[in-house]
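**Student:** just the structure for this:
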Amino acid sequence: SCLLWQQHRNINYEQTSIVSCFAEAFPVDDVDGNFVRTVKDCIFSKSIPTPLKGPLRLAAVSKEVVEETLDLDVVLTQSEDFLQFASGGKLMSGSVPLTHRYGGHQFGYWAGQLGDGRAHLLGQYLNRKGETWELQLKGSGKTPYSRSGDGRAVIRSSVREFLCSEAMHFLGVPTSRAASLIVSEEPVLRDQFYNGNVDTERGAVVLRVAKSWFRFGSLEILAKSGETDLLRKLLDFVIEEHFPSIVSDDPDKYLVFYSTVVNETAHLIGQWMSIGFAHGVCNTDNFSLLSITIDYGPFGFMEAYDPNFVPNSSDDEGRYRIGAQADVGLFNLQKLQEALNPVLTQKQQRAANMILKGFTGIYQMRIQQLFRGKLGLRDEDEEDGLLIALLLKMMEETKSDFTMTFRQLSEASQLQLHSRNVSQMWALYDLSQHVHFSDWLRMYLLRISRLKKSRSFNKKCVNPRYVLRNWMAELAIRKAEKNDFSQVAMLHRILASPFVTQTTAEDAGYASRPPRWSQRLKVSCSS
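**Tutor:** Presented below is the predicted three-dimensional model:
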């Protein structure tokens, strides 16, 4: 482990120290420079961020991340130094910027070497709580892994990443965090929908933090390249740093690691589904070994309940539709198992096969648990699966809003439900138009009557009133592109308390029926 020096929270940036333990722990690419190339026999390449051009502006900042994770007074983010450090213009003391080499299966096919094409790992930071965090810039310029890209990110994707990673945290979903969003006047060319219409947008950089950025593809590239010693070295490092319950000299430690990742991935996808979140690009290079949500691209929160909801306009075949996320998770875990095979005995490989077969059962158990909670059911009943399935089927056929249907079910009193008095609740009213609504409601009320304790909802972590709907993000982006970041700040504040009814959010219509124009919105991989 790395021991990092740090001071109290009102430190000066020049005194802030982060280190890159990775440069010491692993062989680093022996070729310097940011030019694109095939990289072998290493985990990282050294790569210096390219400073953004033109005047810089702090568009958004997460006070919680800055103060509680990075030990800085949020006032310091208003300084020119912070603008430079958080956008790649300057390096903090001890920082050796690295870019990570990884591969991945994209849309079901092995894509070979991928890597950090526009992200720079600044190093690791130990905060006053004893937590180690990895600091990364996204949109900070070309790297050896940029392929045909320019290494930049634009305002629209950066606003979405900043808002969504923070929103997911407050929804209780494991995720990377965003400390700040800095925008520039630097022109960036993008063909947003890959239709030949190239527009000039503006560059932006997000300062992201996570416990680790290692992903399934981190191991895949080493297995595919036959770099077994390095594969074992990386696995040992990840286990030692992030899986303290695994004994380092256990001969089955890689198998225990795999079992843990299978279990935690099932739980993560279950949480996505429970809030109607579709990642959009569930490639193996976007799945974290620590089972946190990373790499926010063309994601979307489902509005009308639809298992075939596809947030990514680039996903023509609907491979990553919301209803297929568990199947894709199973596929990705199979690819992870294949990456581990070189360091497993034949007996361990057979055991890994059995572990993988348990994924579906773990996922289904977690889904049942989460959706029982969404219905306020504290205990288990053998008919709960049918109750949940019928509800979702009715929601699908009536196109009822996912978030607000569950929220309004939890807000409606049992007296209102008994009397079918839901006309003032727009999402529940839509659901009530189904021919079987009364039958389902009788089942639900009967189920509630059998509870040992009355229906109960954990209002801090079940059934949010506000999620980052695409139309909400779009309005904030349109203003941000005109240098008005007020709506980004407002959304950030609101989404930090997604379970609490807020006057500002209600006035903005964030819990109302989505505007019709929102149905025409598209999000692509281009950013």
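**Student:** hey, let's count contacts and neighbours off CA atoms from now on
**Tutor:** Will do.
**Student:** show me what the longest strand anywhere in the chain is packed against.
**Tutor:** The longest strand of the chain (DSSP state E) is strand 177-191. The contact analysis (3 or more CA pairs under 8 Å, 6 or more residues apart in numbering; DSSP states H and E) places strand 177-191 against strand 57-61, helix 155-170, strand 198-210.
**Student:** how about these, which one is nearest residue 315?
**Tutor:** Residue 315 lies closest to helix 155-170 among those, at 17.2 Å (CA to CA).
**Student:** after the lengthiest helix in the chain, which helix or strand is next?
**Tutor:** Identified as the longest helix of the chain according to DSSP state H is helix 253-274. Later in the chain than helix 253-274, the nearest helix or strand by DSSP states H and E is strand 277-278.
**Student:** need the contact partners of that following strand.
**Tutor:** 272, 299, 300, 301, 302, 310, 311, 320, 321, 322, 325 (CA atoms under 8 Å, 6 or more residues apart in numbering).
**Student:** not counting its neighbours along the chain, what's nearest the fourth one?
**Tutor:** Yep, that's residue 301 we're talking about. Among residues not flanking residue 301 along the chain, residue 277 sits closest, at 4.6 Å (CA to CA, 6 or more residues apart in numbering).
**Student:** residue 300 versus that neighbour, what's the distance?
**Tutor:** Going from residue 277 to residue 300 by CA to CA, to the nearest Å gives 6 Å.
**Student:** here is a second sequence; please produce its structure as well for comparison:
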Amino acid sequence: MKLNIDNTFTNELPADEELNVFPRQVSDACFSFVKPRVPSEPKILHYSSEMTSAIGLSKEEAESEDFTKIFSGTEVYQDTKPYAMCYGGHQFGNWAGQLGDGRAINLFEVVKNNKRWALQLKGSGLTPYSRTADGLAVLRSSVREHLCSEAMFHLGVPTTRSLSLALTGDQVLRDVQYNGNPAYEKGAVVCRLAPSFIRFGNFQILTARQDRKNLRLLMNYTIRHFFPGITENTKEGYIQFFKKVSKDTLKMVMDWQRVGFVHGVMNTDNMSILGLTIDFGPYGWLEGYDKNWTPNTTDSQHRRYRFGQQPNVALWNLAQLGSALNLIVDDVPALENILNEYQDSFTLAYQKMMRDKLGFNTEEDTDELLFQELEKTLHLTETDMTIFYRNLANFKKDETLAANSTALDFIKDSFYSPEELKDETLQGWLNWLKSYQTRLLKEDTSDEARKAKMNAVNPKYVLRNYMSQLAIDAADNGDYSLISELHELLKKPYENQPENEKWFAKRPEWARNKVGCSMLSCSS
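**Tutor:** Here you go, the predicted model:
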């Protein structure tokens, strides 16, 4: 198995001088060298053929014993030195100090077709940043990350990717519900990929320690390798860098909103400097449309990271990054201007997103009111976001609307309780549809062209939590076929797949409150 290795992070940035692995504060360094824990009985359950090809591996190599050894942590690839990154962050709005790669170990960087990939094992053992944890991961969280990384990419959402999913053969103790009842689960390792895994927190920890030298080194390294066209080691370049990070972050979050994805843990240490969705923990897709929904049990009281709040949280996180960068930028007004631009850009991005989702090609002054009324209407009765938008594309703009619930037949599959479509609830829906029809009549587009436009941004298939849980339950019993089935399904989320129609359905009632199917903990 031959890979084109080109390690820049460890070659160009300062390393921790302590080589013994034990939890500690790491200063004057951007990373620590550490080897993965050797699993007792590694087994590759699934791999992404797209990503094996992306790093230059053939099908035969991906199914070789060497592949299993390297991407389970059993062996270290020749002439490489694995490492864990040092970073800090704000967790739920509070500064947490040093965090770092507590259960992730970076293997190496590969360059293929002029594209750089950093490869990282998640769940491969202790690092200096593991604090009181064991650095391991379990099957359920690993299945979720492996599937979701690839699903997000095919939805058109900026994201880290996943190369492979492996069982370790070891048992890992976890308290899945944080209720004092820990139990042993199957250990697993995911190999994930990104051009870089640098986060907001990598910069924050250096500023917190007033380490200007290494902050400048990290800034210059990041610009040099990942922000072409920006000049490193200049104030102007640093400001342009922050502006690009702000723009990329907004793009990512607006794609989350478009497809109904809720990250669940938008701490600053979980924010990629490249605007990629990173760290798939207690995430979820909206089932019933609810701006206040969060999939994270830890966040169930204050709902800081709820669906409707994600764009504002991203702005807050950017403000923390800007504050960190100001140690070497020394220009608060310039950084604040970029944050103000984010707010203005968000308004425009939201309006464009909604016009696209509703099939509009033009802009009307009444659009904002129509969007607001739709949001209110979606809350009248539990309405599945994915099915609603997908089926709304079937609306005929010159059709005569009935004055009863039959007018809603084309979207009835999106309602969890159709019997509630009466009185004020029914009238609210009829009123909005009439407004929508009036707006569509101002468009020149045919119903067919509008449907194609809407179906290009409103997915038919998303990775609902109950789907992941079905795959997890099957895998726990030794059946990995559903992982493969869902992986293939989610490669074409915008296409009609008649053979997979069973997955275009509301969450089943049995999954409403089942562990793993509704809200989840950060336990992995």
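**Student:** coming back round to it: as TSV, the helices and strands packed on strand 177-191 of the first structure with mean neighbour count and distance to residue 478 of the first structure would be great.
**Tutor:** Listed next are these as TSV, based on neighbours: other CA atoms under 10 Å; distance: least, CA to CA, whole Å:
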stretch	mean neighbour count	distance to residue 478 of the first structure
strand 57-61	20	13
helix 155-170	23	8
strand 198-210	22	12
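**Student:** can you show me the helices along the stretch 401-527 of the first structure?
**Tutor:** Per DSSP state H, counting those that start in this stretch, the stretch 401-527 of the first structure has helices spanning 402-411, 414-419, 426-432, 437-449, 470-480, 486-495, 503-507. These are given in chain order.
**Student:** what helices and strands are in contact with the shortest one?
**Tutor:** Here helix 503-507 of the first structure touches no other helix or strand, going by 3+ CA pairs under 8 Å, 6+ apart.
**Student:** what's the longest helix in the second structure?
**Tutor:** As assigned by DSSP H, the longest helix anywhere in the second structure is helix 332-358.
**Student:** could you give the residue range in the first structure aligned to that helix?
**Tutor:** Mapped onto the first structure using TM-score structural alignment, helix 332-358 of the second structure spans residues 349-375.
**Student:** returning to that earlier point: out of the helices of the stretch 401-527 of the first structure, nearest to residue 56 of the first structure?
**Tutor:** helix 470-480 (13.5 Å).
**Student:** residues touching that closest one, excluding its own?
**Tutor:** By CA under 8 Å, 6+ apart, the surrounding residues in contact with helix 470-480 of the first structure are 59, 155-156, 159-160, 300-301, 485-488, 510, 514, 518, 521.
**Student:** counting neighbours, what do you get for residue 192 of the first structure?
**Tutor:** Neighbourhood size, residue 192 of the first structure [other CA atoms under 10 Å]: 17.
**Student:** the second structure: which residue goes with that one?
**Tutor:** When the second structure is aligned by TM-score structural alignment, the residue opposite residue 192 of the first structure is residue 176.
**Student:** what residues are up against the residue nearest to its match when sequence neighbours are not counted?
**Tutor:** Spatial nearest neighbour of residue 176 of the second structure, chain neighbours left out: residue 523 (5.8 Å); criterion: CA to CA, 6+ apart. If you count contacts by CA under 8 Å, 6+ apart, residue 523 of the second structure has them with 174, 175, 176, 177, 178.
**Student:** gap between the residue nearest in space to the middle of the first structure and residue 168 of the first structure?
**Tutor:** Centroid-nearest residue in the first structure, with CA atoms, centre = their mean: residue 293, separated by 2.9 Å. To residue 168 of the first structure, residue 293 of the first structure is 8 Å away according to CA to CA.
**Student:** show me what the residue nearest to the centre of the first structure aligns to in the second structure.
**Tutor:** Using TM-score structural alignment, residue 293 of the first structure sits opposite residue 277 in the second structure.
**Student:** that match contacts residue 265, doesn't it?
**Tutor:** No: under the criterion of CA atoms under 8 Å, residue 277 of the second structure makes no contact with residue 265, lying 11.1 Å away.
**Student:** quick revisit: quick one: contacts for the match of residue 192 of the first structure?
**Tutor:** Contacts for residue 176 of the second structure (CA under 8 Å, 6+ apart) come out as 182, 521, 523, 524.
**Student:** ok so, going back, what about the nearest residue to the match of residue 293 of the first structure once chain neighbours are set aside, neighbour count?
**Tutor:** Residue nearest to residue 277 of the second structure in three dimensions, not counting chain neighbours: residue 159, with 4.3 Å by CA to CA, 6+ apart. Residue 159 of the second structure: 24 surrounding residues under other CA under 10 Å.
**Student:** which position in the first structure aligns with residue 159 of the second structure?
**Tutor:** Match for residue 159 of the second structure (TM-score structural alignment): residue 175.
**Student:** quick one: residues contacting that match.
**Tutor:** By CA under 8 Å, 6+ apart, the contact set of residue 175 of the first structure is 165, 168, 169, 210, 292, 293, 294.
**Student:** cool, residue 355 of the second structure as well?
**Tutor:** Residue 355 of the second structure is in contact with 361, 363, counting by CA under 8 Å, 6+ apart.
**Student:** SS state for residue 391 of the first structure?
**Tutor:** With DSSP: H, G, I helix; E, B strand; the rest coil as the basis, the three-state label of residue 391 of the first structure is helix.
**Student:** counterpart of residue 79 of the second structure over in the first structure?
**Tutor:** Under the alignment (TM-score structural alignment), residue 79 of the second structure maps onto residue 94 of the first structure.
**Student:** go on, residue 40 of the second structure?
**Tutor:** Alignment note: residue 40 of the second structure maps to residue 53 in the first structure; criterion TM-score structural alignment.
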